[in-house]
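In: Give me coordinates for this.
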Amino acid sequence: MIMTFAEKILAKYAGEKKVEPGQIVTVKPDHLLMHDNAAPIISKIKPELQQYGVFKRSLPVIVLDHVIPAAGEKNALQHKQIREFVRTYKIKYFFDVGYGVCHQIIVEKGLALPGTLLLGSDSHTCSYGAVGAFSSGIDRTEAAALLLIGETWLKVPESIKITLKGQLHRWVTAKDVILSIIGDVSASGADYCSVEFHGAIARFSVDERFTMANMGVEMGAKNAVFPVDNVTMQYLTSIGVSKLKYKPLNPDVDAIYEKELTYSLSEIEPVVAVPHSVDKIKPVREVTGVEIQQCLLGTCTNGRVSDFEIAAKILKGKKVHRNVRLLILPSSRSVYLESLKKGLISIFLEAGGTILPPGCGPCLGAHQGVLAPGERCLSTSNRNFKGRMGCSEAEIYLASPATVALSAINGKITDPRKVKR
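Out: Okay, the predicted model is just below:
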């Protein structure tokens, strides 16, 4: 049976030999991700939970990450409610305040594996395609039902094949690649499609694949995935996952796609997404000189050690501009610790940066780093909608760690290719 990645994995989980785009299937995912929003989810079904309990205590994975530590009584009560739920129903996978962003934790802890199916009550659940999993966001009502009965329905998506060719120039990163693709495809150009990345993917680390899969939803994708290769397997081995624990499902070579796109990596340059849409992409050289008041380096999109290493090369021995606040947001405690050991955190602090606890906070304007009217932030995060960072009268530009680091020094958006060393 010739099938794409999405068709193969949904056929497997639906117990079918073959499925086709548009077909409705019932599936039982390996895990259901929830974060701080677990509180309203479990509140929806409190009577049912008391009567029936959860379907399986290993199904939910709950990570407190959005507003941590709690910013007020409401948040504190939600966190308390979640902890009580975890204790009452003996939930196996719970990560309290400080572990990091849910998406990073899922991958770090080996809970997302090649050939597995994960659903989550967060739109960036698509991130786990970085390690060959089918992962997608669902809404809270679906999550509540899934928590009780262990299954849900999905429509088999059409698939889009994106082939990458060549290699990137210095200071051009995976973030520039995915932003460029989104700018070309548009914010709705891959609506409810499974996006597969092919071609020169061996040049991209799992960290870089994470950045790209994470932003798949920003072009409307149901999921985004990199076929499993040696890069994937070496990464999983490095975090202690045995090859015996997973069975990759890669698309067939002659699979049929709704659309096929090809991009030359050597033609991609540093870019930014300008306010107020992720698909409004411009070369950095066209917005050079735009003054900024805040820089955010990190988040689940670009908050890993390799991202910090890029920024540290630029910031070492330099000072952040006096008119700029540089916020460093590690994606997990593990990333924070390794960055400390490598001396990256010292570089950021000596440059004038502020280190935030591993979590989401400023990315969604919920906690720490909220903008004021008229301010501009240059961020490595994944969204720049109006009001995203807590103020509808502020502006958010999205860029790579390299662009953010050099711009923080200069106080204005700067092309990272201008780095002197």
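In: C-alpha from now on. contacts and neighbour counts both.
Out: OK.
In: List the contacts of stretch 228-235.
Out: Residues outside stretch 228-235 that contact it (Cα atoms under 8 Å, 6 or more residues apart in numbering) are Pro114, Val131, Gly132, Ala202, Ser205, Val206, Lys243, Pro248, Leu249, Asn250.
In: one more to put side by side:
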Amino acid sequence: MAGMTMSQKILAAHAGLSEVKAGQLIEADLDLVLGNDITSPVAIKEMEKFNSKGVFNKDKIALVPDHFVPNKDIKSAENCKCVREFAKRNSITNYFEVGQMGIEHALLPEKGLTVPGDLIIGADSHTCTYGALGAFSTGVGSTDMAAGMATGKAWFKVPSAIKFNLTGKLNEYVSGKDVILHIIGMIGVDGALYKSMEFTGEGVKELSMDDRFTIANMAIEAGGKNGIFPVDEKAIEYLKEHAPGKEYKVFEADPDAEYDEEYTIDLSTLKSTVAFPHLPENTHTFDDIDDIKIDQVVIGSCTNGRIDDIRMAARILKGRKVAEGMRCIIIPATQAIYMQAMDEGLLKIFIEAGAVVSTPTCGPCLGGYMGILASGERCVSTTNRNFVGRMGATDSEIYLASPAVAAASAITGKLSQPSEL
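Out: This next block holds a predicted model:
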């Protein structure tokens, strides 16, 4: 039998098996089940259908209303009320709402709820974020979430894998967002369909944890089942800070693990990368970008609302002004990040530059609120999807980019990189 990948080892361990192979169907025990204010109400209604006696473990479920929160209308208020009452009824330990809340995929690692070796499902496609910490985490539908909350188990088809060997070190202003956009541009939005994207190599240690969260977060945009990083010193330092005393298990890929494909990426060769409308794979570098006028910039989301991202935006906006007619919206991903940005004086920089700062919310990313686009408008956004109509009008356009590119574009009023300032 061939060796196993990191993901396959985690799945085998949670299924009580000594080995698994790609394509195998398994039932596995879950360490965490996650839902938000859009997906949880559906799951809660499903649970009621199969007469569940309640949840399998009140400590292993996380409910984070974050998409339309603070509530934007009656419907979103009703959804949150449904989740709030369910959390109360079942004494859910990890329920985070306004005041404690944040964007789920930034909040859970920060709270120490996601650790190496965990098997995590979430009714949100960007649940794959936690692979940055060496966990197997993946998005599921609300029905699977319901079954997971009731039984603590889920069915999986064991994925095959693609190996990304990272070498070198990123240049100034180039970040994890550029790495993952480069990869999606290279392999396409279905290039890793139902596969595990495993990142390895000397270059990993050069990436900050925030870079890794961003890369794992967008594995789904290449069709991936999950993205996963090895657990190194940086990951262990992160865990010491955020999950002190919590037990975890480190899994390493076997030397003879089988991969469908292998790619080597020299980080030092990467440039600021932008995904043009209307797919994340439609990537360009500034070598071939003409003047493109921009109406709005959004810096935030589960992809790029972490402290590294906020600091980078502040570094570029400091002492400068947002272009006339430009709307620049900055959304720290959690209360803790908001507080840190405040302590470091970053919020002052943003407001003096003519940007606005929002409470943590997913809002604009999914066309929810706090930055919807009108007909024909263009937005540079640090979010993860730029499908037709994703952020508003169907003839609006979204350019996905790093916080550095987004901040530079806010200043010039057109798609720009920091070196142009």
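In: Can you pull the TM-score for these?
Out: In this superposition the chains share a TM-score of 0.97, using TM-score structural alignment, normalised by the length of the first structure; 417 aligned residues with a Cα RMSD of 1.2 Å.
In: re the thing from before, could you identify the buried members of the contacts of stretch 228-235 of the first structure?
Out: Pro114, Val131, Gly132, Ser205, Val206, Pro248, Leu249, Asn250 (16 or more other Cα atoms under 10 Å).
In: And the last one, how far from Val404 of the first structure?
Out: Just to be clear, that refers to Asn250 of the first structure. Counting by Cα to Cα, to the nearest Å, the gap from Asn250 of the first structure to Val404 of the first structure is 35 Å.
In: just the second one next, same as before
Out: Between Val131 of the first structure and Val404 of the first structure the computed distance is 27 Å (Cα to Cα).
In: Show me the residue sitting in the middle of the first structure in space.
Out: Nearest to the mean C-alpha position of the first structure, by Cα atoms, centre = their mean, lies Asn214 at 3.4 Å.
In: Quick check, that one in contact with Val131.
Out: No. Asn214 of the first structure lies out of contact with Val131 (Cα atoms under 8 Å); the separation is 11.6 Å.
In: Just give me the match in the second structure for Asn323 of the first structure.
Out: Mapped onto the second structure by TM-score structural alignment, Asn323 of the first structure lines up with Gly325.
In: Run a quick neighbour tally on that match.
Out: 11 (other Cα atoms under 10 Å).
In: part of a strand, is it?
Out: No. Counting by DSSP: H, G, I helix; E, B strand; the rest coil, Gly325 of the second structure falls outside a strand, being coil.
In: Map Glu142 of the first structure across to the second structure for me.
Out: Glu142 of the first structure maps onto Asp144 in the second structure, by TM-score structural alignment.
In: before we move on, back to that, please tell me how far the closest residue to the match of Asn323 of the first structure other than its chain neighbours sits from Ala404 of the second structure.
Out: Leaving out its chain neighbours, the residue that sits closest to Gly325 of the second structure by Cα to Cα, 6 or more residues apart in numbering is Asp295, at 7.1 Å. Using Cα to Cα, we find Asp295 of the second structure at a distance of 17 Å from Ala404 of the second structure.
In: Between the two, which has more neighbouring residues?
Out: The neighbour comparison of Asp295 of the second structure against Ala404 (other Cα under 10 Å) goes to Ala404, with 29 against 22.
In: how about the more buried one, what's its match in the first structure?
Out: In the first structure, Ala404 of the second structure lands on Ala402 (TM-score structural alignment).
In: what's the spacing between that match and Ile149 of the first structure?
Out: For Ala402 of the first structure, the distance to Ile149 of the first structure - Cα to Cα - is 45 Å.
In: Tyr259 of the second structure falls within a strand, correct?
Out: No. Read with three-state DSSP, Tyr259 of the second structure is coil and lies in no strand.
In: Aligned to it, what sits in the first structure?
Out: With TM-score structural alignment as the criterion, Tyr259 of the second structure lines up with Tyr257 in the first structure.
In: which ones are touching the residue located most distally from the centre of the first structure?
Out: In the first structure, Gln51 marks the outermost C-alpha relative to the chain mean, sitting 35.5 Å out by Cα atoms, centre = their mean. Neighbouring residues of Gln51 of the first structure by Cα under 8 Å, 6+ apart: there are none.
In: can you tell me which helix or strand it belongs to?
Out: Gln51 of the first structure belongs to helix 46-52 when assigned by DSSP states H and E.
In: Ile349 of the second structure now?
Out: helix 346-353.
In: sec struct for the match of Glu142 of the first structure, please.
Out: Assigned with three-state DSSP, Asp144 of the second structure falls in the helix class.
In: Between the contacts of stretch 228-235 of the first structure, which sits nearest Met34 of the first structure?
Out: Closest approach to Met34 of the first structure among those (Cα to Cα): Val131, at 19.6 Å.
In: Over in the second structure, tell me which residue corresponds to that closest one.
Out: Per TM-score structural alignment, Val131 of the first structure is aligned with Leu133.
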